[in-house]
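Q: Just need the structure, nothing else, for what follows:
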Amino acid sequence: MAPIRIGIVGLSSKPGAWATLAHLPRLASSPNFQIVALCNSSLESTRAAIKAHHLPESTKAYDTYEALAADPDVDLYVVSTRADTHYEVAMPALQAGRNVYVEWPLAATTAQAVEMAALAKQKNLKTIIGLQGRVAPSVRKVKELVDSGALGDIHSVNFQGAIHVWQNNAAGNRYHYFMDRKVGGNLLTIYGGHILDSIFYALGELAPGKYVPLAGNLRPKMHITQEDGSLSKELYDKDTPDQILLQGRLDRSPPAVFSFHLRAGDRFINGPGSVWKIYGTKGELAVEFASAGPQIGAATSIRFSNAEKGEVEDITWDEGGSEWTDLPTQGQNIGRLYEAYAAGEAYGDFDLAVKRHQLIDEFWATLE
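A: Got it, this is the predicted structure:
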């Protein structure tokens, strides 16, 4: 089978940039993919990226989305740009009949996401939404344990996480844009969407009409961390949440209760970034992550408090060996998402993205 030919928008020449860490490593090493074209804001920057990443001289350089979308050699058009540009970057590819991968969130607004998904369906295109938590081996291990009945009937699910930004009442240098809802990328949309999708993948969706979301903006004005590390004297407006909560029931039998809390700010010193607990009639599963959610990096531990045996068991799972663990942490689950697409396995598409966007809108309606 010939490799899937990839065209990427947003792979810069910077070594620490997101696409460099998250998309390039697996795409460059997998026999199932071949990067054939890049597109950045100028031909100069695109050519610089091709050179910096040692891509073949045959790799085509573009400076417009339309030109990349029109390239007949591109099988999968990849959007790795900021959320507020996703619509304008992806639409030329959808209109040209290209299969498209877009990072989560799909767009800055639900209306844009709905339009993108509808066009993809109209043209019968394959789409990928970058909700990569559902292909993470540790998340799949949790799903396996739940589905196998090892925990018995599930009665409650609790998730608590903290994203390590906005310390000292300041927006970190990398996360200024999290303060502006119009950008589309923030604690609620990015982290909330990723984590909730992973949980729903493993345990089932919310029971319709049986949940209550809540978003709170308790830091409506914040300092900004400047390039030299100092804090701005001015306070800047913030219209995005720093506290996200959800309580309700999951659509399963019996209808397990669900509690979710994600916040910004300092984490508990030397503590995990997030803790996910699942209580069943046979015991309780406790999963810890170094980050705020399961989409980036493997769990640091999965433990089962076995009520029948009266002991705690350490659960092991397979991360796939060094071909995966040697990749940058950011690129491991995204790489697995690409491979799921290549193998024709299950992954999230634009229709799933719209469903997640619609839930996030319910949080926005509660924001104070």
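Q: okay, CA-based contacts and neighbour counts for the rest of this
A: OK.
Q: Look up how far Phe363 lies from the residue lying closest to Gln243 once chain neighbours are set aside.
A: Computed as C-alpha to C-alpha, 6 or more residues apart in numbering, the closest residue to Gln243 that is not its neighbour in sequence is Arg263, at 4.5 Å. Going from Arg263 to Phe363 by C-alpha to C-alpha, to the nearest Å gives 14 Å.
Q: These two: which has the busier surroundings?
A: Arg263 (24 against 20; other C-alpha atoms under 10 Å).
Q: Just the element for that one, please.
A: Using DSSP states H and E, the element containing Arg263 is strand 257-264.
Q: Which strands and helices lie in contact with that strand?
A: strand 154-163, strand 243-250 (3 or more C-alpha pairs under 8 Å, 6 or more residues apart in numbering; DSSP states H and E).
Q: out of those strands, nearest to Ala120?
A: strand 243-250 (29.8 Å; C-alpha to C-alpha).
Q: what comes into contact with that closest one?
A: 188, 192, 203-207, 210-218, 255-264, 363 (C-alpha atoms under 8 Å, 6 or more residues apart in numbering).
Q: Just the buried ones from those?
A: In the contacts of strand 243-250, burial by neighbour count holds for 188, 192, 203, 206, 213-216, 255-264, 363, counting by 16 or more other C-alpha atoms under 10 Å.
Q: One more, please, to line up against the first structure:
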Amino acid sequence: MKEILRSGSLGRILATNLLVTDDLFLKFHADKRHSHDKTNGANIVTIAGGHLLDAMAFLLGEFTTLHAHTSMLFPKPVLCDTDGNLKTGQFNDSPDTFTLHGKIGISEVPVSVCMYSHPPTTPNLFQWVITGEKGSLKMEGPSLMIHAIPPKLMMTSFGSETVCWEEIPLENTIVSGAEYQVWLDNDTERIVTLDEAVVRYRMVDAIFRSAESGQCTSYRYD
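A: Reported below is the predicted structural model:
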């Protein structure tokens, strides 16, 4: 995706939107009860949202402004213990749903993000569209865990009366030990530094600050 964006084949980027619906955070077993307490920092915003927004920032740049909202649709989910027996759990204050609107990158591209949990009665969906003036990219798959279950990558195809999505064949991205090989090769473009990790932490903190205050915010430091 980075190569396609750099090539300019999409033209000016007009907007991007991300929609994720998943039952993962409602199916955790009892040994994952730590995820239901916001103070533990393991929830849909910090884990799933953090990874996906990190990818978005990698492709399009950092958020210049953002306005977020978090909520709990399932305050008392039913969990299972290690033996598979039903056990009633309770969220303390950990969100299972969040939305975000803002602007990203030097061009301040409009962004819309919606991630919510649901029971397994509904199929999971991951869909991310980057809309350009000359064409668009779309990633689509059955899970928010795109690092483990890679989505399909598609690009709009021209040349006919009807514009349609055309899949771009990709090599297998799940390679055991790939991160260690990158480190051994000293591939600076693919190695995450502590400074970059701090920026991502500031982004997550800004999301919660905005959700609590109801105000638009940023995580830029002059």
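Q: returning to what we had before: and the helices and strands packed on strand 257-264 of the first structure as TSV, adding mean neighbour count and distance to Lys141 of the first structure?
A: Listed next are these as TSV, based on neighbours: other C-alpha atoms under 10 Å; distance: least, C-alpha to C-alpha, whole Å:
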stretch	mean neighbour count	distance to Lys141 of the first structure
strand 154-163	21	16
strand 243-250	20	19
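Q: Pipe the ones you listed into TSV and attach distance to Asp147 of the first structure per row.
A: Listed next are these as TSV, based on distance: least, C-alpha to C-alpha, whole Å:
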stretch	distance to Asp147 of the first structure
strand 154-163	10
strand 243-250	14
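Q: Among these, which comes closest to Ile334 of the first structure?
A: That would be strand 154-163 among these, by C-alpha to C-alpha, at 19.8 Å.
Q: residues in the second structure matched by the closest one, start to end?
A: Residues 13-22 of the second structure are matched to strand 154-163 of the first structure when aligned by TM-score structural alignment.
Q: same question, stretch 243-250 of the first structure
A: Across the second structure, the stretch matching stretch 243-250 of the first structure (TM-score structural alignment) is residues 97-104.
Q: With the first structure overlaid, report how far that stretch is off on average.
A: By mean C-alpha distance after the TM-score superposition for the first structure, the fitted stretch 97-104 of the second structure averages 1.1 Å away from its aligned residues in the first structure.
Q: Would you check how far apart Gln90 of the second structure and Ser35 of the second structure are?
A: Distance, Gln90 of the second structure to Ser35 of the second structure, using C-alpha to C-alpha: 11 Å.
Q: Please say which of those two ends up with more neighbours.
A: Legend: neighbour count by other C-alpha under 10 Å for Gln90 of the second structure and Ser35, higher for Ser35 (21 against 16).
Q: hang on, the more buried one is in a helix, isn't it?
A: Yes - with DSSP: H, G, I helix; E, B strand; the rest coil as the criterion, Ser35 of the second structure is part of a helix.
Q: show me what contacts the equivalent of it over in the first structure?
A: Taking TM-score structural alignment, the alignment pairs Ser35 of the second structure with Phe178 from the first structure. By C-alpha under 8 Å, 6+ apart, Phe178 of the first structure lies in contact with 185-187, 240.
Q: Can you tell me the closest non-neighbouring residue to Phe91 of the second structure?
A: His36 (4.7 Å).
Q: no wait, Ile174 of the second structure
A: Ala148 is the one closest to Ile174 of the second structure (C-alpha to C-alpha, 6+ apart), at 6.8 Å.
Q: roughly how far apart are the aligned partner of the one you found in the first structure and Lys282 of the first structure?
A: Superposed on the first structure with TM-score structural alignment, Ala148 of the second structure falls opposite Ile296. Per C-alpha to C-alpha, Ile296 of the first structure is found 29 Å from Lys282 of the first structure.
Q: quick one: which of those two has more around it?
A: Neighbours of Ile296 of the first structure and Lys282, each counted by other C-alpha under 10 Å, are more numerous for Ile296; the result is 22 against 18.
Q: my guess is the more buried one meets Thr329, correct?
A: Yes - assessed by C-alpha atoms under 8 Å, Ile296 of the first structure is found in contact with Thr329 at 6.7 Å.
Q: what about Ile4 of the first structure, distance to His155 of the first structure?
A: Here the criterion is C-alpha to C-alpha. By it, Ile4 of the first structure lies 43 Å from His155 of the first structure.
Q: which residues of the second structure does stretch 61-72 of the first structure align to?
A: Using TM-score structural alignment, stretch 61-72 of the first structure pairs with nothing in the second structure.
Q: For the residue nearest the centre of the second structure, identify the helix or strand it belongs to.
A: In the second structure, the centroid-proximal residue (C-alpha atoms, centre = their mean) is Leu52; its distance is 2.3 Å. Element membership of Leu52 of the second structure [criterion: DSSP H and E] is helix 50-60.
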